[in-house]
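Novice: Compute the structure for the input listed below.
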Amino acid sequence: MLGTLGDRPLGAKDAEAVARALDLDPVASCMVSARVEAYGLSPRFLGGELWTAGEPVTSLAFSGANLMPLIGGAGDLELFADRALSTPRICSSIVGPADLALPLWERLATVWGPPREIRDDQPLLALHGYPVIAPDPNVRLVTMADLDRYFPAAVEMFIGEVGIDPCAGDEGRSYRRRLAALISARRVFARFDGDRVTFKAEIGSMSRKVGQIQGVWVDPESRGRGLGAVGTAAVAAAIARQGRISSLYVNSFNAAARRSYSQVGFAQVGTFATVLVD
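Specialist: Below you'll find the predicted structure:
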């Protein structure tokens, strides 16, 4: 048995088995794969623990700032729930394939609930290769010199998407550091019209195979001009140039965004769900 639940989190000796498990669905596992590839399996560096209820190729979950079930059946989810409830909660959300995330939440809700919000239908999209429309030539990498101009747009996007002000508590210092790290990694893109950001997006996670786009936002005064589609195409083209698959997930009710992503060439490959926990 590898990394038996209740014994220990998965560690370095389980690396090959974990890699095989994550490769079963590289798009759905991108967020976890990116961390494992960058930091290994040590919880100290990974920013969380990888759990299995038996062997990683048949059950796997990540527990950190998010609780992410990746593989498993009903019995595995019971064990993951027991493990999550055995210590104080550290995650702010449960996110992952809907057929795993929602049943896991049902097992946790009586203790962790009520949730702040449940987004139970988030199409997981992927684009293999280049976009089918021309990218916006005015979308470019954001530099550190742009951070002061970029930051307000990122905050507005975050509040609209997550419903929380990222500046609360520390006046935005931690969120600003997160953005600065992404900028340094050349994973932040924007269109600037003068000093105003009219489109923005980030590659939030980057594994060897997949780049997951997040934080897509168009300035309200600039909406209706198609900037979301051609801007996202610019980010997807940058990912394709690196030989990676572009991916993102979107709320099913966001019809405008779904139309934009379809225009770019994205197709649905799965369904995610997110439970935001207070």
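
Novice: C-alpha from now on. contacts and neighbour counts both.
Specialist: Will do.

Novice: Break down the stretch 51-200 of the chain into its helices, ranges please.
Specialist: 74-85, 98-112, 147-162, 173-184 (DSSP state H, counting those that start in this stretch).

Novice: export those to TSV and tack on mean neighbour count and distance to Asp14?
Specialist: Converted to TSV, the helices of the stretch 51-200 of the chain look like this (neighbours: other C-alpha atoms under 10 Å; distance: least, C-alpha to C-alpha, whole Å):
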stretch	mean neighbour count	distance to Asp14
helix 74-85	18	18
helix 98-112	17	23
helix 147-162	16	34
helix 173-184	16	29
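
Novice: can I get these in CSV with distance to Asp219?
Specialist: Converted to CSV, the helices of the stretch 51-200 of the chain look like this (distance: least, C-alpha to C-alpha, whole Å):
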stretch, distance to Asp219
helix 74-85, 39
helix 98-112, 30
helix 147-162, 8
helix 173-184, 18
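
Novice: Compare these and report which one is nearest to Ala15.
Specialist: helix 74-85 (19.9 Å; C-alpha to C-alpha).

Novice: any idea how far Pro88 is from Cys167?
Specialist: To Pro88, Cys167 is 25 Å away according to C-alpha to C-alpha, to the nearest Å.

Novice: before we move on, what about Thr58?
Specialist: 26 Å.

Novice: So which of these two has more stuff around it?
Specialist: Applying other C-alpha atoms under 10 Å to Thr58 and Pro88 shows that Thr58 carries more neighbours, namely 15 against 7.

Novice: Is it correct that Val197 is in contact with Phe189?
Specialist: No - between Val197 and Phe189 there is no contact under C-alpha atoms under 8 Å: 10.2 Å.

Novice: which one of these two has more residues nearby?
Specialist: Phe189 (25 against 21).

Novice: any idea which residue sits dead centre in this structure?
Specialist: Among the residues of the chain, Met31 comes closest to the average C-alpha position under C-alpha atoms, centre = their mean, at 5.6 Å.

Novice: pretty sure it is in a strand, no?
Specialist: No - going by DSSP: H, G, I helix; E, B strand; the rest coil, the assignment for Met31 is helix, not a strand.

Novice: Can you list the buried residues in stretch 193-213?
Specialist: 197-207, 209-213 (16 or more other C-alpha atoms under 10 Å).

Novice: How about stretch 228-244?
Specialist: Buried residues in stretch 228-244 (16+ other C-alpha under 10 Å): 228-240, 243-244.

Novice: quick one, what contacts the residue lying closest to Pro115 once chain neighbours are set aside?
Specialist: Spatial nearest neighbour of Pro115, chain neighbours left out: Val277 (4.7 Å); criterion: C-alpha to C-alpha, 6 or more residues apart in numbering. By C-alpha atoms under 8 Å, 6 or more residues apart in numbering, the contact list for Val277 reads Cys91, Ser92, Ser93, Ile94, Trp112, Gly113, Pro114, Pro115, Arg116, Glu117.

Novice: Second chain to compare with the first, below:
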Amino acid sequence: MARRSHHEPREAVDTGAADGHAGGVLRTQSPVRALTVADRDGALEVCARDAAANVFVAARILEGALATQPGSLLGYAEGEELTSLCWAAANLVPVEADEHAVVAFAAKVRRWRRQCSSLFGPADAVHGLWQELGGHWGPARAVRAHQPMLAVTDSPVDCGVTPDPAVRRARLDEVDLVVPAAAAMFTDEIGYPPYWGSDTAYRQSIAALISRGHTFVRVEDGEVVFKADVGSVALGVAQVQGVWLKPSWRGQGYAEPAMAAVVDIIEREVAPMVTLYVNDFNAPARATYKRVGFTEVGSFATILL
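Specialist: Got it, this is the predicted structure:
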């Protein structure tokens, strides 16, 4: 899945009014506050309750976002205990958010419509957030109400799929080859191109993935014909996104071995658990993932704004 979040803007967050009277109105302490580097361990503990579902936010924390993007991670506390999180930048992503946390997060971010391009994450929390925010932020451009979250539970080889030996990590000198494939995938998935005008920022985001060893490709005759990325890695989980096969190569048996190779490399060299989420209406992709050992372990949802 591609995300319009290559460069998440730094947000200044209202951390909530203190108890007291202002203009004759009693104001109460909000249970939501912007987290800081001091909250790192507690926030990761919240993510670890379901590492597969929360890997996106856990990865941002491990990458140092609490220091580099102050205000982008909100926390909800019951008493002194941090119980829920919400990544709130170019995307809104809830973590372990129950009904009370969802209402509180929505109240905090309700005025941020123009700063957010999508909501995604565990389906119940995303739908709860949209119920609170839709009247203020709507209409949505697209609602993907059920996106099965999948994890590899059987190895591709055990499923009878031999990894494609031509699939490998992309090299940094191949950015020019990867960009067209990545842009095609993004446009197919989201409905508009990942950039207008200059492609500088987009190329930088692609180069960053490649430099971390998180982009996998098959190249034929100087052209990328298959691509997949690891978008997030944390807590023993690697989440795959941006899976794309050149249209003329589809339906010919290339997808399964290519995905098997990606799974094999990730499991050996990146993280022991490989996950992704897929649109429920994408029958060919779901069939491919099933054949290489993915099983449904949860439900995501995405609201595109």
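
Novice: related to what we said a few turns ago, now for the residue nearest to the centre of structure 1: what does it line up with in structure 2?
Specialist: Under the alignment (TM-score structural alignment), Met31 of structure 1 maps onto Phe56 of structure 2.

Novice: Tell me if I'm right that its match and Ser232 touch.
Specialist: Yes - in this structure, Phe56 of structure 2 is within contact of Ser232 by C-alpha under 8 Å, at 5.5 Å.

Novice: what residues do these two have in common as contacts?
Specialist: Contacts common to Phe56 of structure 2 and Ser232, judged by C-alpha under 8 Å, 6+ apart, are Gln239.

Novice: circling back: wait, what's in contact with the match of Met31 of structure 1?
Specialist: Taking C-alpha under 8 Å, 6+ apart, one finds Gly231, Ser232, Val233, Ala234, Gln239 in contact with Phe56 of structure 2.

Novice: Please tell me how far it sits from Val230 of structure 2.
Specialist: In terms of C-alpha to C-alpha, Phe56 of structure 2 sits 11 Å off from Val230 of structure 2.

Novice: Gly75 of structure 2 too?
Specialist: In terms of C-alpha to C-alpha, Gly75 of structure 2 sits 26 Å off from Val230 of structure 2.

Novice: now swap in Gly298 of structure 2 and tell me
Specialist: Counting by C-alpha to C-alpha, the gap from Gly298 of structure 2 to Val230 of structure 2 is 19 Å.

Novice: Give me the common contacts of Phe56 and Val230 of structure 2.
Specialist: The contact lists of Phe56 of structure 2 and Val230 share Gln239, where a contact means C-alpha under 8 Å, 6+ apart.

Novice: Mean per-residue distance, the longest strand along structure 1 versus structure 2.
Specialist: Determined from DSSP state E, the single longest strand within structure 1 is strand 115-127. By mean C-alpha distance after the TM-score superposition for structure 1, the fitted strand 115-127 of structure 1 averages 0.5 Å away from its aligned residues in structure 2.

Novice: Do I have it right that Asn279 of structure 2 meets Leu150?
Specialist: No - using C-alpha under 8 Å, Asn279 of structure 2 makes no contact with Leu150, being 11.1 Å away.

Novice: out of those two, which sits in the more crowded spot?
Specialist: Neighbour comparison, Asn279 of structure 2 and Leu150: the larger count goes to Leu150, with 25 against 19 (by other C-alpha under 10 Å).

Novice: What does that one correspond to in structure 1?
Specialist: Leu150 of structure 2 maps onto Leu125 in structure 1, by TM-score structural alignment.

Novice: Next up, the contacts around the closest residue to that match other than its chain neighbours.
Specialist: Spatial nearest neighbour of Leu125 of structure 1, excluding adjacent residues (C-alpha to C-alpha, 6+ apart): Gln268 at 4.3 Å. By C-alpha under 8 Å, 6+ apart, the contact set of Gln268 of structure 1 is Pro123, Leu124, Leu125, Ala126.

Novice: Just tell me what Gln268 of structure 1 corresponds to in structure 2.
Specialist: Checking TM-score structural alignment: Gln268 of structure 1 goes with Glu296.

Novice: same thing with Ser247 of structure 1?
Specialist: Ser247 of structure 1 maps onto Thr275 in structure 2, by TM-score structural alignment.

Novice: Was I right to think that match contacts Ala151?
Specialist: Yes - judged on C-alpha under 8 Å, Thr275 of structure 2 makes contact with Ala151 at a distance of 4.2 Å.

Novice: hang on, the residue nearest to Leu125 of structure 1 in a helix?
Specialist: No - according to three-state DSSP, the state of Gln268 of structure 1 is strand, so it is not within a helix.

Novice: Look up how far Leu127 of structure 1 lies from it.
Specialist: Taking C-alpha to C-alpha, one finds Gln268 of structure 1 at 9 Å from Leu127 of structure 1.

Novice: For these two, list the residues in contact with both.
Specialist: With C-alpha under 8 Å, 6+ apart, Gln268 of structure 1 and Leu127 have no common neighbours.

Novice: So what angle separates the directions of the longest strand of structure 1 and helix 147-162?
Specialist: Per axes from the mean of the first three to the mean of the last three C-alpha atoms, to 10 degrees, the angle that strand 115-127 of structure 1 makes with helix 147-162 is 110 degrees.

Novice: Neighbours of the residue nearest to Pro43 of structure 1 when sequence neighbours are not counted, how many?
Specialist: Leaving aside its chain neighbours, Pro43 of structure 1 sits nearest to Glu49 (5.1 Å; criterion: C-alpha to C-alpha, 6+ apart). Residues within reach of Glu49 of structure 1, counting by other C-alpha under 10 Å, total 20.

Novice: burial count for the counterpart of Ala65 of structure 1 in structure 2?
Specialist: Using TM-score structural alignment as the criterion, Ala65 of structure 1 maps onto Ala90 of structure 2. Ala90 of structure 2 has 24 neighbours, counted by other C-alpha under 10 Å.

Novice: Whichever strand or helix holds Ser246 of structure 1 - contacts with which helices or strands?
Specialist: Using DSSP states H and E, Ser246 of structure 1 falls within strand 245-249. Using 3 or more C-alpha pairs under 8 Å, 6 or more residues apart in numbering; DSSP states H and E as the contact test, the elements touching strand 245-249 of structure 1 are strand 115-127, strand 210-218, helix 227-241.

Novice: could these be laid out in CSV, adding distance to Ala19 of structure 1?
Specialist: Shown next, in CSV, are these (distance: least, C-alpha to C-alpha, whole Å):
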stretch, distance to Ala19 of structure 1
strand 115-127, 21
strand 210-218, 14
helix 227-241, 22
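
Novice: Which among the ones you listed is found nearest to Leu5 of structure 1?
Specialist: Of those, nearest to Leu5 of structure 1 by C-alpha to C-alpha is strand 115-127, at 26.0 Å.
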